[in-house]
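In: Compute the structure for the input listed below.
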Amino acid sequence: MTDHTQRIKAFVKLGTFFREFCDSANNMEDKYEHSTGSFNTLEDKIALAKHKNGWFTRENILFSFASWGQALTEVNLNSWLATYNFQENNSPKTVALILAGNIPLVGFHDVICVLLTGNKALIKLSSNDNILLPQVAAILINLAPEFKGYIQFENEKLPAFDSVIATGSNNTARYFEHYFKDKPHIIRKNRNSAAVLTGNETAEQLKALGEDIFLYYGLGCRSVAKLFVPKEYNFDLFFESLYVYHPIIEQAKYANNYDYNKAVYLMSNFKLLENGFLILKKDESYSSPIASLFYEEYETIEILKEKLRVDEEKIQCIVSQGLFDTEVIFGQTQSPKLTDYADNVDTIAFLLRNS
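Out: Sure thing, here's the model as predicted:
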């Protein structure tokens, strides 16, 4: 395979493709005039992915593509990889990737890491997201034919491999830990994201927080599923700022979840706050159901910081303003940088150690 620099250039080309595709897809007047065969094929795959998985709306898929387009630039890739000691990989290893399917292209970062380290990706897709990534892989190979033979999709039992990165629930993680105990591995479990409010947030910040809550219908590990608020917090501005997202209730699957969860909570006599499209329930869990958001009150920021430190393995990221060293600003959880690794485990470092 070509050298490290050429591999970076290939993903720069892919980033350019994503940006041009999104420009075309969002400009409906010029869409057909400027489209290419690759664009048309990808549009067909988007429609098929939406047909197979009702949560994968065209808007959410395009958001994913646009995010990758912004990330995969020469500056970003070189900045990300500059801290690693790359040596030319003359004996590529086969890395098995068992991917989740909760949001579009959720496992693509792992694929990028494997290929950039000169290894081969053996991919087992989730049935919830098995349309988009094979098409993206085909586009990448068309842009950089040297990747042919380095990407393999497998539906059945995985053939021989050297290491594995597996993503699943807490239950499947126990199975993965046992099954892959003799292979170098990264096993990822359930994680959720949280936001810490102080009561001093502006309406603009809270509106941006709505992106973190509602984008991908809250199905991602970077989706905010839990709020921490000071005692006696007034939710009026919070609900007012989120009202712009009320059309989400027009999505049938989301509305069904809203109605079902509200009925369950009311039958259980839980005290709720709700605005017609989002239910707030006081709960210590970090994982709230679709159309629901759990919240918990805190005494002081210092006590809360200790709690979050103890619970760090349950949390993907924290949204706040000026409270935490690794915080994410409001509205940015779903636009991770290339350096933002799932479960905070450095995938590139793992792959370089085991190549």
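In: can we go C-alpha only for contacts and neighbour counts from here?
Out: Fine.
In: Residue 14 reaches residue 144, doesn't it?
Out: No: Residue 14 lies out of contact with residue 144 (C-alpha atoms under 8 Å); the separation is 9.1 Å.
In: Assign the residue lying farthest from the centre of the chain to helix, strand or coil.
Out: Here the chain reaches farthest from its C-alpha mean at residue 269, the gap being 33.9 Å by C-alpha atoms, centre = their mean. Here residue 269 is coil, with the state taken from DSSP: H, G, I helix; E, B strand; the rest coil.
In: what's the answer for residue 121, then?
Out: Using three-state DSSP, the secondary structure recorded for residue 121 is strand.
In: Hmm, residue 148 and it touching each other?
Out: No: at 10.9 Å, residue 121 does not count as touching residue 148 under the criterion of C-alpha under 8 Å.
In: Between these two, tell me which one has more neighbours.
Out: residue 121 (24 against 15; other C-alpha atoms under 10 Å).
In: Would you mind measuring from that one to residue 147?
Out: 10 Å (C-alpha to C-alpha, to the nearest Å).
In: again with residue 71
Out: Counting by C-alpha to C-alpha - residue 71 and residue 147 are separated by 20 Å.
In: Another for comparison:
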Amino acid sequence: MDLKQRITAFANLGQFLTSFLSKDEKTGLNLADYNLLTEELEAVIDAAYRANSWFTPEHINLALHSWADALKQKNLKNWLEPYAINTQNPKTVAVIMAGNLPLVGFHDFVSVLLSGHHILAKLSSDDKLLMPFLAKVLIQLEPGFAEAIRFTDKKLTDYDAVIATGSNNSARYFEYYFKDKPHIIRKNRNAVAVLTGNETHEQLVALGNDIFTYFGMGCRSVSKLFVPKAYNFDAFFKAMYEHREVIQHHKYANNYDYNKAVYLMSLFPILDNEFMVLKEDENFSSPISVIFYGYYESEDALRAHLNAKSEEIQCVVASGFDAGEIAFGQAQKPKLHDYADGVDTVAFLLKI
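Out: Below you'll find the model as predicted:
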């Protein structure tokens, strides 16, 4: 396969997802068993939710929508245009995937295959159903991918490079274990939001999407707010109220009850609206249902602080604060060129 064939195959996969989500049977794809595949995907979504109740059908469909939009022919071409992709000798890239969000490792899957390499994927036990199904559809669309995709739940062997995503603790193990192989090792990161007090109600409601989507479990989930001295949280809480249905999820509710109880028993001062807790804290990574916050005296000082802590931050959500900021409500909508930890995955793959 050449690059054009690979791009076309992934664009067709995106079309399959678009048709599935819109319930449109007129796909124009060369898939004789399209109806059977859509029924199977419905079953896979249900099974994924039963296996991991954090993966609600709503959130799985949100991830599928995101990839249906990303895998458009134009988007793929624009993404890869700056690279000189001419892989004559494909290597096997082992990818150790996280399982905190549905299809969280799919960007690595796409990057490896479009760069012309083979993938050996070790899936998280929390997300082991969705990716193999999409790989199955991709192979039906382009049989040439059959020899390029392998999944394993055993010890990794026979690979040339590694991409691994995990916690800060697992990253230390990965760094040692894979020290002799070309590698990308990703650690914990979080998104932060900078507020000035001048945000509109609509902007703050949109910020709620950055906070609550995927229950705040993603590296692009806002887990900390920076607010000016004497900031009044009334407008913030009023906007967050539009996301109150999150408390209906039993695991989220359990986390909320537990964390609130721990803080109250420890006599920590908190702000609470019956479905989320705000706690002043210098850390970036907050527990589920909790948002940390901190005060800043000047935007320049805050920029310097965030720059010093850049290895802990995935993105900054704000309006008019910084050239690299993400607009309110857009943190969970990364583009293909928005690489995790700021490390260019495709550039890495083209050098191995």
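In: quick one: which of residue 14 and residue 144 of structure 1 has more around it?
Out: Between residue 14 of structure 1 and residue 144, counted using other C-alpha under 10 Å, residue 14 has the larger neighbour count: 24 against 18.
In: Could you find the counterpart of the residue farthest from the centre of structure 1 in structure 2?
Out: Residue correspondence to structure 2 (TM-score structural alignment): residue 269 of structure 1 is matched to residue 267.
In: So which residues of the stretch 251-352 of structure 2 form helices?
Out: 299-308, 345-349 (DSSP state H, counting those that start in this stretch).
In: likewise the stretch 101-250 of structure 1?
Out: 108-116, 132-143, 170-179, 203-214, 236-242.
In: closest one to residue 309 of structure 1 among these?
Out: Nearest to residue 309 of structure 1, of all these, is helix 170-179, at 19.6 Å by C-alpha to C-alpha.
In: In structure 2, what stretch matches the closest one?
Out: Helix 170-179 of structure 1 corresponds to residues 168-177 in structure 2, going by TM-score structural alignment.
In: mean deviation of the matching stretch from structure 1?
Out: Here stretch 168-177 of structure 2, set against structure 1 after superposition, deviates by a mean of 0.5 Å using mean C-alpha distance after the TM-score superposition for structure 1.
In: So which bits of that stretch are buried?
Out: Within stretch 168-177 of structure 2, the residues scored as buried using 16 or more other C-alpha atoms under 10 Å are 171, 174-175.
In: Name the nearest of those residues relative to residue 228 of structure 2.
Out: residue 171 (34.4 Å).
In: residue contacts, the closest one?
Out: 164-165, 185-187 (C-alpha atoms under 8 Å, 6 or more residues apart in numbering).
In: In strands, which of the residues you listed fall?
Out: Judged by DSSP state E, those include 164-165, 185-186 as members of strands.
In: Can you get me a residue count around the residue mapped onto residue 353 of structure 1 from structure 2?
Out: When structure 2 is aligned by TM-score structural alignment, the residue opposite residue 353 of structure 1 is residue 351. Neighbour count of residue 351 of structure 2, defined by other C-alpha under 10 Å: 7.
In: how close does residue 351 of structure 2 sit to residue 311 of structure 2?
Out: The value you get for residue 351 of structure 2 to residue 311 of structure 2, if C-alpha to C-alpha is used, is 23 Å.
In: Report the distance from the longest helix seen in structure 1 to the chain centre.
Out: Identified as the longest helix of structure 1 according to DSSP state H is helix 4-26. On the basis of C-alpha atoms, centre = their mean, to the nearest Å, helix 4-26 of structure 1 sits 19 Å off its chain's mean C-alpha point.
In: Flag every buried residue along the next helix or strand after that helix.
Out: Past helix 4-26 of structure 1, further along toward the C-terminus, the next helix or strand under DSSP states H and E is helix 31-34. Residues of helix 31-34 of structure 1 classed as buried: residue 31 (neighbour count, 16+ other C-alpha under 10 Å).
In: how far is helix 31-34 of structure 1 from where the chain is centred?
Out: 30 Å.
In: Now do it: which elements does it pack against?
Out: Helix 31-34 of structure 1 is packed against helix 4-26, with contacts defined by 3 or more C-alpha pairs under 8 Å, 6 or more residues apart in numbering; DSSP states H and E.
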